[in-house]
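Colleague: sequence below, structure please.
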Amino acid sequence: MKLRRSRASKRGRIEIIPMIDVMFFLLATFMLASLAMQRLDAVKINLPSGQAERLSEDRPLTMSIDPKNEIFIDHSLVRLDQVEGSIRRLLKADKNVVIAADDAAAQGAVVQAMLAARRGGAEHFLIAVHRE
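Modeller: Alright, predicted model coming up:
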């Protein structure tokens, strides 16, 4: 007499559909995370080329001057007469200001903005350049 097993042995199966769902979810998550790392709100300027050391990881106060000689302090448009007050309000303890002036910006506009920032309390100016 032959006895049958109470449980029939079955081979395990790997379901592929849930694994595809997980992979698409991970793909979408990494795509959104990489978009969040982009600086999409930056002022569009062409920096002059040069060699310079990298700054530390903390974000310093940035004053940008575009080709139309408009002044931006941390991506906010300000007039020349507002630069002093804005710098005084936003300046950090190290009193460093990064100047990111476009190649086509007038030298006089850059100097006037730097003088207004100096009156606002800035002590050290760092000039941003495009690394070669």
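Colleague: drop to CA atoms for contacts and neighbour counts, all remaining ones
Modeller: Will do.
Colleague: for stretch 95-102, what is the distance to the chain centroid?
Modeller: 15 Å (C-alpha atoms, centre = their mean, to the nearest Å).
Colleague: ignore the last one, stretch 89-102
Modeller: Counting by C-alpha atoms, centre = their mean, stretch 89-102 is centred 16 Å from the centre of its parent chain.
Colleague: before we move on, what about stretch 54-65?
Modeller: 10 Å.
Colleague: for stretch 125-132, same thing?
Modeller: Counting by C-alpha atoms, centre = their mean, stretch 125-132 comes out at 15 Å from the chain centroid.
Colleague: for stretch 96-105, same thing?
Modeller: For stretch 96-105, the distance to the chain centre is 16 Å (C-alpha atoms, centre = their mean).
Colleague: now stretch 65-75
Modeller: For stretch 65-75, the distance to the chain centre is 17 Å (C-alpha atoms, centre = their mean).
Colleague: hmm, who's touching that stretch?
Modeller: With contact meaning C-alpha atoms under 8 Å, 6 or more residues apart in numbering, stretch 65-75 is reached by 41-45, 61-64, 77-80, 83, 86-87, 99-106, 109-110, 113.
Colleague: here is a second sequence; please produce its structure as well for comparison:
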Amino acid sequence: MSMHLPSNKGRGRRAPMADINVTPLVDVMLVLLIIFMVTAPLLTAGVPVNLPESRAKPVDQDQKPVQISIDDKGQVFVDNELTADTALPAKLEEIAGRAPGPDGKPAAVFLRADQGLGYGKVMKVMGELNHAGLNRVSLITDASAKP
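Modeller: Model prediction:
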């Protein structure tokens, strides 16, 4: 007994191809991988900027924000009241515990720091703000910067 298998010899039409060529897909994926590998380190590196000066427009606020100022000696003032470094976390917890604004978010915080102040002191205050749950922090800059 023999079995008859259909062949393509007498027909003139080509059989459909059932294979998928994955080489172009692999090439595109490798190029995308290289692009992401090259650009990822650039996203973490910052550009040196002069933060104390800005031409940004003022932000509109519904409720009165909390003013936190750090002078050139490193003293912290909360709403123009001198606050010791040890009392700052408790003061910020008190501010965070107040009733939220009309949008349901905690009060906005305006942070003003002297230009000659060390970066570590500002980051310490911002860390305390974050720990207290005050995440709406705006850094105040001098708006008189020239283009």
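Colleague: give the aligned range of the top helix by length along structure 2 in structure 1.
Modeller: In terms of residue count, the longest helix belonging to structure 2 (DSSP state H) is helix 23-44. Using TM-score structural alignment, helix 23-44 of structure 2 corresponds to no residues of structure 1.
Colleague: circling back: of the contacts of stretch 65-75 of structure 1, keep whichever come out buried.
Modeller: Among these, those classed as buried by 16 or more other C-alpha atoms under 10 Å are 43, 45, 61-64, 77, 80, 83, 86-87, 99-103, 105, 109-110, 113.
Colleague: tell me which stretches of structure 1 form strands.
Modeller: 49-50, 61-65, 71-73, 76-78, 96-101, 124-127, 130-131 (DSSP state E).
Colleague: look up the counterpart of the first one in structure 2, residue range please.
Modeller: In this case it means strand 49-50 of structure 1. Taking TM-score structural alignment, strand 49-50 of structure 1 hits residues 53-54 over in structure 2.
Colleague: on that earlier part again, including distance to Leu26 of structure 1, could the strands of structure 1 go into TSV?
Modeller: Output for the strands of structure 1, formatted as TSV (distance: least, C-alpha to C-alpha, whole Å):
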stretch	distance to Leu26 of structure 1
strand 49-50	38
strand 61-65	35
strand 71-73	37
strand 76-78	35
strand 96-101	37
strand 124-127	40
strand 130-131	34
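Colleague: for Met31 of structure 1, which of the ones you listed is the nearest?
Modeller: If you check each of these against Met31 of structure 1 by C-alpha to C-alpha, strand 130-131 wins as the nearest, at 26.9 Å.
Colleague: what helices or strands is that closest one leaning on?
Modeller: strand 49-50 (3 or more C-alpha pairs under 8 Å, 6 or more residues apart in numbering; DSSP states H and E).
Colleague: just checking, what packs against the strand it packs on?
Modeller: strand 130-131.
Colleague: could you tell me where the helix ranked longest in structure 1 falls in structure 2?
Modeller: Secondary structure assigned by DSSP H gives helix 16-37 as the longest helix of structure 1. Helix 16-37 of structure 1 lines up with nothing in structure 2 when matched by TM-score structural alignment.
Colleague: hmm, who's touching that helix?
Modeller: With C-alpha under 8 Å, 6+ apart, helix 16-37 of structure 1 has no contacts at all.
Colleague: tally up the residues packed near Glu81 of structure 2, please.
Modeller: Per other C-alpha atoms under 10 Å, the neighbour tally for Glu81 of structure 2 reads 11.
Colleague: can you find the partner of it in structure 1?
Modeller: Using TM-score structural alignment, Glu81 of structure 2 pairs with Ser76 in structure 1.
Colleague: how much space between that match and Ala33 of structure 1?
Modeller: From Ser76 of structure 1 over to Ala33 of structure 1 the distance is 25 Å, taken as C-alpha to C-alpha, to the nearest Å.
Colleague: near the closest residue to Gly121 of structure 1 other than its chain neighbours, how many other residues are there?
Modeller: Counting by C-alpha to C-alpha, 6 or more residues apart in numbering, Gly121 of structure 1 lies nearest to Arg88, which is 6.0 Å off, once chain neighbours are set aside. Counted with other C-alpha under 10 Å, residues neighbouring Arg88 of structure 1 total 16.
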